[in-house]
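Participant: pasting the sequence and the predicted coordinates here, then a few questions.
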Amino acid sequence: MNPLERMGRLLSQVVDELAVSDPEFVYCIHPVSSLTVNDGWRKITFKDLATAVDRVAWWLDRQLGSKGGQQVLAYIGSNDLRYAAFVLACMKHGHANASQHLLSSTGCSILVDGSEKRQLKEVLDEIEANSDDKSFERWQMPALWEVFSPMPAEPYKFPHHYSDIEDTPAIIVHSSGTTGLPKPISLSHGFLAASDQIQSLPVPPGRQTAQLFIHYRGKMRFLHGPLFHLIGLACVIECIFYHSPFILAPDCPLTPEVLSQIMTSDSPPVWGMISPYVIEELSATETGRKSLELFASIGFGGAPLSTSVGDSVSSYCRLQTMIGSSETGYTPTLMCEDPADWGYLEWNPSFKLRMESMGDGLWELVLLRPSNRRYHGIFHTHPKLDEYRTGDLFRPHPYKKGLWRYDGRSDDIIVLSNGEKFNPTDAEKTIETHPLVESAVMFGQDRFQAALLIEPRWAKLDTHQPPQFLLNEFGDVIKKANTFLPAHGQIIDSHVALAGITDPSHTGYCRRLRPSVLLTGSTGELGSYLLHTLLRSPSVAVVHCLNRSGDAMQRQISQFESKGLVATLPWLSDPERVQFHQAALHEENLGLSARQYENLREKVDLVIHNAWAVSFNKPLAMFAPLITGLRCLLQFVEHSSRQAHLHFISSIATVAGWHDSRETVVIPESLHDDSVVMHQGYAESKFVAESLCGLAAEYRHIPIAIHRVGQLAVPSTVTAGMWNPRDWFPSLVKTSRTIGELPNSLGPVRVDWIPIVYHIVNPHPIKWMELAPFVSRECSAKLVTLEQWVGQLQQKVGVGSNDQGVNEMPAVRLLEFFTSLVRDQERVQPPLAVSNAQAKSITMRNLGPVDCRMMGIWLEQWKD
């Protein structure tokens, strides 16, 4: 198609044409559930898209009724393909779609609600309640798979020509807000057509365009992020104009595990746009790196990417920086000839612009109006301008002419009182790579010396550390940040401050509103350490403990004393720090009085459900009250005034049946079917509970996190506290001392135990044979095979049936469990994935394997 023909293309008409010329071509691979990849994928063809657009256009027709003139409709909904259907339907219908909340500034009085998440619906309820516009209306958008139903829809005619509506608004988006509050930007049909026309922009001989949607035309594209954002909107539009498919990530954090599932799906993407922050998070884990390696190319923009991360990622995946904005769209560039120049841009000489010196080695990008604006979307947005100052600043490559590195915006520049200038962006970004830094900002406008304000991640700090401790902790990263600053902008120690609870700003005030936590099962083994950790955290206001017993506080004191948790012992009697409630979770109101229940419902921000009976001999039916209790807790969370989050403490037993025939390297951190559950009532009950949590998250939109915990040991650095002697491993050790034999194998079990102050499983499991000789020597027990050891145990069952026998050989109570180890010892189980936990926890990343020193402490505790 020649450029003149392409100039006349309207987006909605292209969809209709593709629905006829290539109806079965896949436009989008969409998660069946918008919140997870576990329910599989659904392919949406161009025919499906055209039908959905017609269906929504007719729906708008019925909704609008007799309303005359052009309307502005605001769509706010879940991050699914209804965005595309709605935008295109509005274009056919002749109404502008405001894809954000800018209702008053756009004259919008109709809000189309496509939300499914409870929190978003509550926000929309508030918008509706606070509207002063008596004509304000709120329409409920049909559900996703109702919009994309396979049933046919009557075509909705769109008899317009490009020349007639070139400057007519097609969609209203918001600016990025980098120069102030976000403002509405009206994008015309001509602006959209510019992104189509750009593919005919001449490229110098022997060079390649850096616009990846052109370079990888027809290849699967990856999209993660909001569809109302420039990147999301551009993907929807470009994949239509460029006849290309894309895969939409679910509306959840892009963890290494989620990306791994996407990259190993039937239709993995070839390239995609990923934000710098997400690239840095993914590249920090092995699972994330392996997934990034599968991309041919990754584009990024919107923020700087750490140089060290970029250099690392570019060694196995082509990185391409891109520049653009809501007002301008993308500015066309060329692929740098050396992949090592991933951080630089080279302008396409066919696109009219100039670089204007701003002093101090900085240059501003200025877009110039050509005789024909077909390539320049900005001059459709601002048709009366002859040039557009972007405010984007760049530095030229030190010796490669024509290469430019983005260096922030003109409003980022700090001008000191002596007239010296510098840009703090890279330094701030570097400091924010520290795991204990939430954010960093430099300031000093019109002052002689610049200063630095760091906001620590207080939630990751166990105690109120003195300021000097934290300043010393940040010393190395500040030195690294100084390498990005000129001499006059250097950060000196005396000019570094911490933002904390004395922060007078509105944000600081909000962060002083520390959460209230509800904890179940606090008097148990894990529960005691959870309560201890919560009490030590400065970010927690008060803990409400729900336990079955009426003397929970006395039992808690005993537990803390026996475990050496003396630091928080005095707080157990302080009702401003912790309150104990006798409860029965499976009963009405959780077994509390109506007044207690309502008080907790209004005050609790976070629920940690840890209470569960640990018994390997009970059948699933015996756990019914616990499952009912979880359902009641979910109901409590769903109706909580503070939109409480639920953290469910599960067990790795729910995936202990996973075996190597599933052809997977690691067991992923996600929900699974019942085929991987250990055949045991306890494990099956936890699986049912996980499934219940999954359904509540998907259909009731309750924020839930599931933590599968492995074998828990006591802290490995103290002798106070004891590993529960009724657990299987202490039982094995004590029984081995009695019978004088120790198994040289634990079957499929790995030594991936983790000290109780940590959670999940140890990321560095070791083989039992590495520890067995040490344990054998300490226990005065000879090494035998696992079969021989269990055979000895079976012979001792009769002897060990009395109280004295059980005390000396406690493993007889767990004979069925140890027998299962023999039965399953040939089964190869993949290791458990821990990339999500490591990505969130510096402790998990630095945790070492269980060693003889730890084992020695535990063995000493189990001596009579």
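Facilitator: Received, thanks. Numbers count the residues shown, from 1 in each chain.
Participant: going by C-alpha atoms from here, please, whenever you check contacts or count neighbours.
Facilitator: Will do.
Participant: in three-state terms, label residue 185 for me.
Facilitator: The three-state label given to residue 185 by DSSP: H, G, I helix; E, B strand; the rest coil is strand.
Participant: no no, residue 406
Facilitator: strand.
Participant: pull up the gap between the nearest residue to it once chain neighbours are set aside and residue 171, please.
Facilitator: Closest residue in space to residue 406, ignoring its immediate chain neighbours: residue 394 at 4.5 Å, by Cα to Cα, 6 or more residues apart in numbering. With distances defined as Cα to Cα, to the nearest Å, the gap from residue 394 to residue 171 amounts to 30 Å.
Participant: check it against this one:
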Amino acid sequence: MAEHVVAPIGKRLMVQVIDDVADRDPERKVCAVPKGSEISDGFFDLTFRELAHAVNYMSWWIVEAFGRSSTMETLTYLGANDIRYLVMVMACNKTGYKALRPDLTTVEIPAPTEILRGATMPYLFSKSFEEVKDDVAFIAHSSGTTGPNAYWGIISHTPRSSADDIHQITGIPKPIQLTFGYFGALDAGAYVPIPPGRFSGVPDRLSKDDVILAAAPFFHLMGFSLLIISVFHGIRCVVAPDKPLSTEFLTSMLNATKPTAILLPPCILEDMTLSQASMEALWNLKYVFWGGSSLSPEVGRKIREHTPLAGFMGMTEAGFILSLAPEDKEDWEYFEWWPTNGIEMELVDDDLYEMVIHRHYDPFLQPIFHTFPDLDEYHTKDVYTRHPTKSNLWKLRGRLDDVVSLSNGEKFNPVTMEKIIEGHALVARAVVVGNGKFQPALLVEPNWNQWSEDDPPRDLIAQIWPTVQDANRINPAHGRIMKNKIGVALKNKPFQTTPKGSTQRRLVTRDYEKEIEDIYTKQDDGFTEYQIPDTADLSGIQEFVRNVVSDALGFSSFSDQTDFYSLGFDSLQTMQLSRTFQGSICSCRPSTKSRAITAQNIYGNPNVEKLAKFLYGITSNVEQSTVARSEKIDALVQKYTIDLPEREAGTRKATDQHTVILTGSTGSLGNYLLHALLRNPSVVKVYCLNRSEAKDRQVKSFQEKGLEYDFSQGRVEFLVASFGEEKFGLSGPKYEEMLRTVTTVVHNAWRMDFNISVDSFEDVHIRGVRHFIDFSLQSIHNAHIFFMSSIGTIGGWTLTHGPSVPETPLEDCDVTLRQGYAEAKHICERICLAASQKAGVPTTLLRLGQIAGPTTENGMWNRQEWLPLIVATSKAMGKIPRTLGSMPVEWTPVDTLATIITELIQTRSTSQTDPPCSVFHLVNPSATSWESLLPAIQERYNVQPIEMSEWVNELESITNPSPAEVAAKPALKVLGFYQGLVEGEGALSAPMEVEKTKEASITMKSMRPISIELMANWLKQWNF
């Protein structure tokens, strides 16, 4: 740590520190400087005496060349990346100038030897910190594009930048004027106490015996920071000759100068790990610091095995961000922020958080508020993810600008995926693209030292594909790369980068605009390499299917019995898979051309084993045996009820207090249900069970929907659960706690997918209902289960079944829609009924009709549901269905529905054993027509009403839709649902009874029909 000097810490000026040390300890070393342009020329130690002499010499030289400045004019040093950079900045400070902007007059400055040896006299600088703290000391710049004209972006800026200027465009270097107060805050930050034994990610806490290699350019904070640390804190650095930072050059520097530490951007470290000699040089260091962007996980692991590795987080405008290296070396990718930074991590999307710096009690420890003194908070636009189990650790995922927004509204951050791919020896850089597209694509720039441009791109793709599959595993399903969506960059068009070596996504996307479009518009021939052997038997076809599905998913770690849709398979992949199989089979079995392989065939055979049998039946003309629908449904009901215990219905004293389990709280209905439960004073606690961390998403969702609640009250606990696992995958103590306290289970979580078969609902959803039955059986309060069912369970009701649909349990699957979603709900209804009849578990089945958007201005009906898809597609077609088949508009606004459900919970809590299983129909008792709502749509969009059958026929004519067509007409994704509406599946031939529901809910009893004003509100929220 630095020795004490006369001025107090945090109020020292670098020029005065140099003069002070030169006076008291003149031979103290500042840094090692090259004697010539080659490493072999050797190095000499620059002392504070020599540095002070050089600054004085240049100060007088500036006065002679330009005169003294009283108005802070700007001067620029344009030249080699050597010690004159520091000398020039310090001389400008003394003479009243700012570095680094050019004057119209250009003057050649003296050579380093003249500056260090030429005769001069002291140039006094007597101003105090308080006098100059708000004056500009240095003009640096943020990250931008390297290239022949890049630096003119720095020197052509006149006024002091605003925060908006700095972060508006990431492709151009932006000048940032840094004050003396800014550097004082950097000085003070090195002395903030941290826990004993912990290691800081900022190298200003190394010992005076350490030496750090300065490899980054001095015009950037990463490079200039090491000069600041040398002057303020006495930690020496080694200045390299001004040469490109090749792997060989850096390895030679490390071996020749023997530093103890190095600070490098990730791209350089990643290159060095390809050389054994370079790796050994890194392993000989005491510390390796990386900063500027994310480091490839594989590269980090290689280095961390031998040398302590720490991430250095800094921004030109905000200075060094004090962080602690994680205590567990396996967490090397993460940062632990220290409180003096004033950092708050604010949720921006799903699991991504933006680092926001808030002004706190001691702004002199926050350089950012010297750069932007008018701000009270600063949005860095750097995004992170939280450690899955250690909430104080954060992993850098890139910039907000890096987030890819697909045309279907899904978003993901591809930076970690790109880093994994860049870990392959044949890949220099990788960029994931896809903004405005239906799915992402990948551009790779080969390592041209390892790959010839004469070799076919498909060969490179084949070699890197296993690594892409590894990267796919860490991404959400919508963010995975398919093999036929990979392009290879051109050697004569290298990816543009920042001075830190980070790839400039925006500029790469611009440069490769045509090539990216070609990736999306070319025919889906990426799977044509997979051909069924002429003599393939069932096992051969099974292997063929596994290979194709693995490439479509982007990974292969699943069994032949694993359901595709539990792995994240979506509708687009399903359509592409059907086309692939159709083309492959027809190419080797021309006789099968007359039999199309449709998406429905994939949905109906949703694992490798089933799909292989189906395809084998086609290729061999062997009829596959099928199980009758009713037998299959009955078998699943028996599977999950056969071992229910015989037990009398439990008795439970009426209570004024309720503890509730709510599943799916982050979904559309779930948000409003949680809000309604928390508004009820009788609800003392709610356990929210979701598939992933949900608290931050829940808070953000409440804010977006205008739902007010203070989550600090402690009435809500968020748990990550897996409904298909025993005890929901929770820890034993937590599960036991819920058994003791929970009175009510509101099971709302369910996959909203009308395409997949009932088989795809079994592992998580059907099994999950049985697990909630088991929970109730073990619980002290005989927890009452409220199951969110669907009117699809009675969607097949006809007048032959009765004049109206009763509010009672039904065991005949003939009354259920022939659709996996409805069939799975029907099965779960019967499981609940059996649990009530046989084991005395109190259950309530809520058959939900169409859930509409909210009645409020805030919030939104999910744009990916069937009705918004009709509106979006109709806008593109210029035509809209005149009717919804025979479906009436009996929709219920989502916030109104949540209120009704809580009223039903309250009613049933007083009569839960009479009967033990009760049914309510939650449809709007005041129906209206679709035609009555069309004027609101026509007022907003130029669409002409046509018959529903005509509208569907037009979509059916798109036989092989491209991703672009699916994006423009998203109704193609659920075309089968609309075909069902035409065939009359959207309406019942008999009315649903709702009298019991109206008696149990005052809100249900007084509900009004959907109005044209509500429709207009939803259109405004969708904003297609």
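Facilitator: Ah, there it is. This one's a predicted model, so the numbers in the text were calculated from it and none came from an experiment.
Participant: TM between them?
Facilitator: Between these two chains, after superposing, the TM-score reads 0.52 (TM-score structural alignment, normalised by the length of structure 1); 474 aligned residues with a Cα RMSD of 2.7 Å.
Participant: you'd agree residue 163 of structure 1 is in a helix?
Facilitator: Yes: membership of residue 163 of structure 1 in a helix is supported by three-state DSSP.
Participant: that one maps to what in structure 2?
Facilitator: Matched to structure 2 by TM-score structural alignment, residue 163 of structure 1 sits across from residue 130.
Participant: now do the spatially most central residue of structure 1 against residue 281 of structure 1, distance only.
Facilitator: Nearest to the mean C-alpha position of structure 1, counting by Cα atoms, centre = their mean, stands residue 253 at 2.2 Å. Computed as Cα to Cα, the residue 253 of structure 1 to residue 281 of structure 1 distance reads 11 Å.
Participant: can you tell me the element the residue nearest to the centre of structure 1 falls in?
Facilitator: Using DSSP states H and E, residue 253 of structure 1 is not contained in any helix or strand.
Participant: same check, this time on residue 137 of structure 2
Facilitator: Secondary structure assignment for residue 137 of structure 2, by DSSP H and E: strand 136-141.
Participant: how close does that strand sit to structure 1?
Facilitator: For strand 136-141 of structure 2, the mean distance to aligned residues of structure 1 following superposition is 0.7 Å (mean Cα distance after the TM-score superposition for structure 1).
Participant: what stretch of structure 1 does the helix or strand just after that strand fall on?
Facilitator: Beyond strand 136-141 of structure 2 on the C-terminal side, the first helix or strand identified by DSSP H and E is helix 152-155. The counterpart of helix 152-155 of structure 2 in structure 1, counting by TM-score structural alignment, does not exist; no residue aligns.
Participant: what's around residue 963 of structure 2, how many residues?
Facilitator: A count of nearby residues for residue 963 of structure 2, using other Cα atoms under 10 Å, gives 18.
Participant: contacting residues for the nearest residue to it once chain neighbours are set aside?
Facilitator: Nearest in space to residue 963 of structure 2, with sequence neighbours left out and distances taken as Cα to Cα, 6+ apart, is residue 438 at 5.9 Å. The neighbourhood of residue 438 of structure 2, defined by Cα atoms under 8 Å, 6 or more residues apart in numbering, consists of 406, 407, 408, 963, 964, 966, 967.
Participant: same check for those residues, but in structure 1.
Facilitator: Among the contacts of residue 438 of structure 2, those whose aligned partners also touch in structure 1, counting by both residues aligned by TM-score structural alignment, their matches' Cα atoms under 8 Å, are 406, 407, 408.
Participant: scan the residues you listed and report the most crowded one.
Facilitator: Among these, the one with the most neighbours (other Cα under 10 Å) is residue 406, at 20 neighbours.
Participant: counterpart of that one over in structure 1?
Facilitator: When structure 1 is aligned by TM-score structural alignment, residue 406 of structure 2 is paired with residue 416.
Participant: same check on residue 16 of structure 2?
Facilitator: In structure 1, the residue paired with residue 16 of structure 2 is residue 13, using TM-score structural alignment.
Participant: where does that match fall, secondary structure wise?
Facilitator: Element membership for residue 13 of structure 1 (DSSP H and E) is helix 11-21.
Participant: what distance do you get for the aligned residue in structure 1 for residue 55 of structure 2 to residue 11 of structure 1?
Facilitator: Using TM-score structural alignment to pair residues, one finds that residue 55 of structure 2 aligns to residue 53 in structure 1. Here the criterion is Cα to Cα. By it, residue 53 of structure 1 lies 12 Å from residue 11 of structure 1.
Participant: could you name every residue contacting both of those two?
Facilitator: With contacts defined as Cα under 8 Å, 6+ apart, the residues shared by residue 53 of structure 1 and residue 11 are residue 88.
Participant: which of those two has more residues huddled nearby?
Facilitator: The neighbour comparison of residue 53 of structure 1 against residue 11 (other Cα under 10 Å) goes to residue 53, with 30 against 22.
Participant: tell me roughly how far the helix or strand encompassing the more buried one lies from structure 2 on average.
Facilitator: In the assignment (DSSP H and E), residue 53 of structure 1 maps to helix 46-64. If you overlay the two and look at helix 46-64 of structure 1, the average distance to its match in structure 2 is 0.4 Å (mean Cα distance after the TM-score superposition for structure 1).
Participant: quick one: distance of that helix to the chain centre.
Facilitator: In terms of Cα atoms, centre = their mean, to the nearest Å, the centre of helix 46-64 of structure 1 is found 33 Å from the chain centre.
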